[in-house]
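J.: Pasting the sequence and the predicted coordinates here, then a few questions.
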Amino acid sequence: MGILYQAADMSYWVIWLFVLFALMAFNELGRTSLWAGIALFAVVPVFLTIFVWPETAAPGNEYGTGTWFNWVKTYSALAGCLGFIALRFVKWRGKDGTVHHLYEKKWALCFPPLILAVNIAEAVLRDFQVFSFGLWSGGVVENLWTISGPWNIMNGIAGILNILTICGWFGIIISKDSSKDMIWPDMIWAWIIAYDLWNFAYTYNCISDHSAYCGLALLLACTIPTFFIKRGAWLQHRAQTLGLWIMFVMTVPQFADVLAPIPTTHNPAAFFIVSLLALAANGALAVYQFNKIRKNRLNPLKDELYADTEAYKRVLKENE
């Protein structure tokens, strides 16, 4: 891919495509079946935590999966998956015989934006940490190649803006179909694209030679379903594909380095460009959103900011 990646063998891109479609397929399985979701995001992780990851993700291993960040990211992603399943399906009968649903509780609707913000913040801290390493010509840290530069600061700021532009969470609904998806109408395409650009830049900056998979493929695996399979459910798609990928990486840590490597070009210009795009997109979104809030006198903590857009209306109509 020119300035971004260099693969020694084109067959690795075929494997990349397989990874992309496998993530989408397992996401659909977990999305459309409650029991499959519980198996994938609760039963399997417990088994792996006890019997597999102590070996494959041991601290100091040669593939870098034993870092605090990988372990935290694994369980925060799985917490999101299980939390969203609970939000979609947990219900109980009150003393008066009325059936209550977890998603009816305002405090429960705070969980999706909170876990999302925490995940973004973890990555922002990592970008700043990589800058602090002072590897201006590149180097290996925790068994992963990386290079420090202004791109880390630029993308860290982009991530902070991305957190600040999360909006409309009190408008989250559960779809009326059998899959009972968690639908976030106010999370329209503009925020999703800004997030994708920021997250890709983060993976490119901090997990450079793995970013073809954990950045490009992983982001497409949740963005494609959002636009073409189940609109409005981006965060649910994101949590599940992230959970699936990170479990796989923790189990087969040599995959991106030995079995099917697609390294970056290690070109400083590439790092600068992807981070600049991320900062520009998130900066533009923040300015637009601020102006929209001011013009319409909206409360960003309570109101849905994009209720007047066709994208919002379409998602709401499809899922009510």
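T.: Looks like it came in fine.
J.: drop to CA atoms for contacts and neighbour counts, all remaining ones
T.: Noted.
J.: Surely Ala260 and Leu17 touch.
T.: No: look at Ala260 against Leu17 with CA atoms under 8 Å: they stay out of range, at 11.6 Å.
J.: Pick out whichever of the two has more residues nearby.
T.: Ala260 (19 against 14; other CA atoms under 10 Å).
J.: ok, that one to Gly139 distance?
T.: 22 Å (CA to CA, to the nearest Å).
J.: Please apply the same query to Pro253.
T.: Taking CA to CA, one finds Pro253 at 20 Å from Gly139.
J.: Going by how many neighbours each has, rank those two and give me the top one.
T.: Counted by other CA under 10 Å, Pro253 and Gly139 do not tie: Pro253 has more neighbours, with 22 against 14.
J.: Let's verify that one: helix, strand, or coil?
T.: coil (DSSP: H, G, I helix; E, B strand; the rest coil).
J.: ok, second structure coming up, stack it against the first:
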Amino acid sequence: MTLGCATAAEPSDVDPFQMGRWQIITEGPVGSGDGLYLLDFYRDGRVTIELQNSDRNVIDEKHWRLEGDQLHILSKKSDQIHEFETGIATFIDADTMNIVVEGKPVNITKNNALASWTHLILFFIGSILVYELSRKSKVVMITLFAVAPIVLLPYWMGVGIDAWFKWAKLYSPIVHGWFFILMATTQMFRKKWVRFTIAALFIINILEAVGQDFSIGHLPNILNGFAGIFCVLAVTRWAGIDPDDSPERDVLWPGMTLIFILVYDVWNITFVYNSFPDLTSIQIAVLSAATLPAIFIKKGTWMQARIFTLSIFMMYGFSFKTFVEVHTVPTYRTDGSLLAVSAFSFAVNLLYLLYYWRWKYLHKSPKYIEVGQNPVAY
């Protein structure tokens, strides 16, 4: 890709390589999120490039041409996107090119919408199946949380993921899962500190994301950062965490309300939407894979399901990084949509917190909404 004065490609210059949408995913510096570039190539020599990251949402129309196994994009000085530093993209195969973007070599990959949506749906179904299997088999549970994270660590260290936040998100739910194993397989559920640790790790998981939001510092991130704090302040009845008497020994949090789960989901989706545009769609699938079973399969198990499905996703993403990136399902994203979604997250989490405080401190509970007033919220 050559950056400089633009001249449109003549029809004879346009080789019929795979037109349509290609994409680039970049990992931002410490304290920021990912960048997603969506490149739509047209046969008349135009290419529309959309950049989505935590700093900017911009669209440029440029021109392109092929020279042998290299693809050149021609930019104008007035363009907003100038991150293609080397100016040359080299074909690796029919679906992959390589270029230096933001100082790092990255791949440009063909985006197949049908394959990406199929992957998303199958991942959602697979997450629920693996979670249900781990519920019913302690061997699978121990393999997932104790064996796999140790055996796969050398491989994960070589896949090119440097962001501290992603590593924290990988291992914090794994450690969290150890306590679920202890509660389900030993007498440690009798210890109050084990219950407290499960609640504390959940709160730490939220605060990791809040710290990321505040470190980015844009208004949508700040609004959603406060939404995360509201979410933390509304955590209640952790002393009721206990394994049940079923054969699965599910760890229940009976006092966790459905409305809390839903506003938490809103906050979490908004966080990913703001900072990791390449992961928004699959994060919705991850959250749904925890929320739906906790509503329709077994009530009270949401925290257990959330930790299991998050661990499944993070280990899957580290183990098959390129495959997951290639099958990104992009979402609509503008500065206005970021602000609107973040304002909604702020509002619903604040509203829930106010209802919760109204019950806790004024002893006035809403008639039709559970906010923690009952030891069992379902």
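T.: Now that the structure is in, tell me what you want to look at. It should be emphasised that the depicted structure is a prediction, and the values quoted were computed from it without experimental measurement.
J.: got the residue ranges for the helices in the stretch 151-300 of the first structure?
T.: Under the criterion DSSP state H, counting those that start in this stretch, the stretch 151-300 of the first structure contains helices at 189-206, 211, 218-228, 234-251, 268-296.
J.: The second one vs the second structure, average distance?
T.: Yep, that's helix 211 of the first structure we're talking about. For helix 211 of the first structure, the mean deviation from the second structure after alignment is 1.2 Å (mean CA distance after the TM-score superposition for the first structure).
J.: Which parts of the stretch 1-150 of the second structure are strands?
T.: Counting by DSSP state E, counting those that start in this stretch, one finds strands in the stretch 1-150 of the second structure at the ranges 20-27, 34-41, 46-52, 57-67, 70-74, 89-93, 96-101, 104-110.
J.: Minimum distance to Thr334 of the second structure: which of these has it?
T.: strand 57-67 (5.8 Å; CA to CA).
J.: Translate Thr289 of the second structure into the numbering of the first structure.
T.: Quick fix: residue 289 of the second structure reads Ala, not Thr. Matched by TM-score structural alignment, Ala289 of the second structure corresponds to Ala221 in the first structure.
J.: Any idea how many residues pack against the counterpart of Ser172 of the second structure in the first structure?
T.: When the first structure is aligned by TM-score structural alignment, Ser172 of the second structure is paired with Ser76. Ser76 of the first structure has 19 neighbours, counted by other CA under 10 Å.
J.: Check Ile173 of the first structure too.
T.: What Ile173 of the first structure shows, counting by other CA under 10 Å, is a neighbour count of 23.
J.: Next, the contact list for the nearest residue to it once chain neighbours are set aside, please.
T.: The spatially closest residue to Ile173 of the first structure, leaving aside those adjacent along the chain, is Ile183, at 5.2 Å (CA to CA, 6 or more residues apart in numbering). Contact analysis of Ile183 of the first structure by CA atoms under 8 Å, 6 or more residues apart in numbering lists Ile172, Ile173, Ile174, Ser175, Arg231, Gly232, Ala233, Trp234, Asn319.
J.: Make TSV out of those and add distance to Leu276 of the first structure.
T.: As requested, the contacts of Ile183 of the first structure are exported to TSV (distance: CA to CA, whole Å):
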residue	distance to Leu276 of the first structure
Ile172	31
Ile173	34
Ile174	36
Ser175	37
Arg231	28
Gly232	28
Ala233	28
Trp234	24
Asn319	36
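J.: Which single one of those is nearest to Leu4 of the first structure?
T.: So of the contacts of Ile183 of the first structure, ranked by how close each gets to Leu4 of the first structure (CA to CA), first place is Trp234, at 26.0 Å.
J.: Tell me the counterpart of the closest one in the second structure.
T.: So, by TM-score structural alignment, Trp234 of the first structure is matched to Trp302.
J.: Next, count neighbours for the nearest residue to its match once chain neighbours are set aside.
T.: In this structure, Trp302 of the second structure finds its nearest non-sequential neighbour in Ala294, 4.9 Å apart by CA to CA, 6+ apart. For Ala294 of the second structure, the count of nearby residues is 20 (other CA under 10 Å).
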